[in-house]
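structure, please.
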Amino acid sequence: MNFNLRQAIMANIQGSNEQEVEATIVDAIQSGEEKMLPGLGVLFEVYWKNCNEQQKDQLCEQISQGLQ
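Below you'll find the model as predicted:
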């Protein structure tokens, strides 16, 4: 059996509205559970693929500042 975690996560969140996406992110961060990390990674990938270069630069700058 070939299980693709990314596809499973996408199938689970496909069609989510803005409030549902935010609730998913907030819940994942507040729970602090490592099992939520793949889902956040998929959400990040979706965001990244839909950003222009300026948005990507701003995001990387914000993350970099947050890591200081």
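
use CA for all of it now, contacts and neighbours both
OK.

residues in contact with stretch 42-62?
Under the contact criterion C-alpha atoms under 8 Å, 6 or more residues apart in numbering, stretch 42-62 has outside partners Arg6, Ile9, Met10.

this one as well, want them side by side:
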Amino acid sequence: MKTVDLRQAIVMRVQDNSAEELSEVIGDSVGADEKALPGLGVLFEMIWQESSESEQGRMVDSLYKHLHDSEFANPTPS
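Predicted coordinates for the structure are as follows:
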């Protein structure tokens, strides 16, 4: 019996999706139940690995700004 790790399972679940379906998966997962977070993490990892240094820098800058914006700095638990 072949063992599938979490990354592989997530990729297998979405690999045949269209771009529109991937967008829906992401949109439905953002802000949803915490069970979606590992999947978003795997998808982000894929984006990160394929991004140039300048694109990675923009993502880090955006994340930094969100983390230090007073509205987002101390999120309340859901």
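
in CSV, list the contacts of stretch 42-62 of structure 1 along with distance to Val21 of structure 1.
Output for these, formatted as CSV (distance: C-alpha to C-alpha, whole Å):
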residue, distance to Val21 of structure 1
Arg6, 16
Ile9, 13
Met10, 12
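
strands - which of these land there?
Taking DSSP state E, every one of those sits outside strands.

which one of those residues is nearest to Leu40 of structure 1?
Proximity to Leu40 of structure 1 was ranked across those by C-alpha to C-alpha; first place goes to Ile9, at 9.6 Å.

the nearest residue to that closest one once chain neighbours are set aside: how many residues sit nearby?
Setting aside the residues directly before and after it, Ile9 of structure 1 is nearest to Gly39 in space (C-alpha to C-alpha, 6 or more residues apart in numbering), at 6.3 Å. One way to gauge burial is a neighbour count; for Gly39 of structure 1, by other C-alpha atoms under 10 Å, it gives 21.

now do the one helix or strand Gly39 of structure 1 maps to: distance to the chain's middle.
Here Gly39 of structure 1, judged by DSSP states H and E, is contained in helix 37-49. Between the mean C-alpha point of helix 37-49 of structure 1 and the mean C-alpha point of its chain there is a distance of 3 Å (C-alpha atoms, centre = their mean, to the nearest Å).
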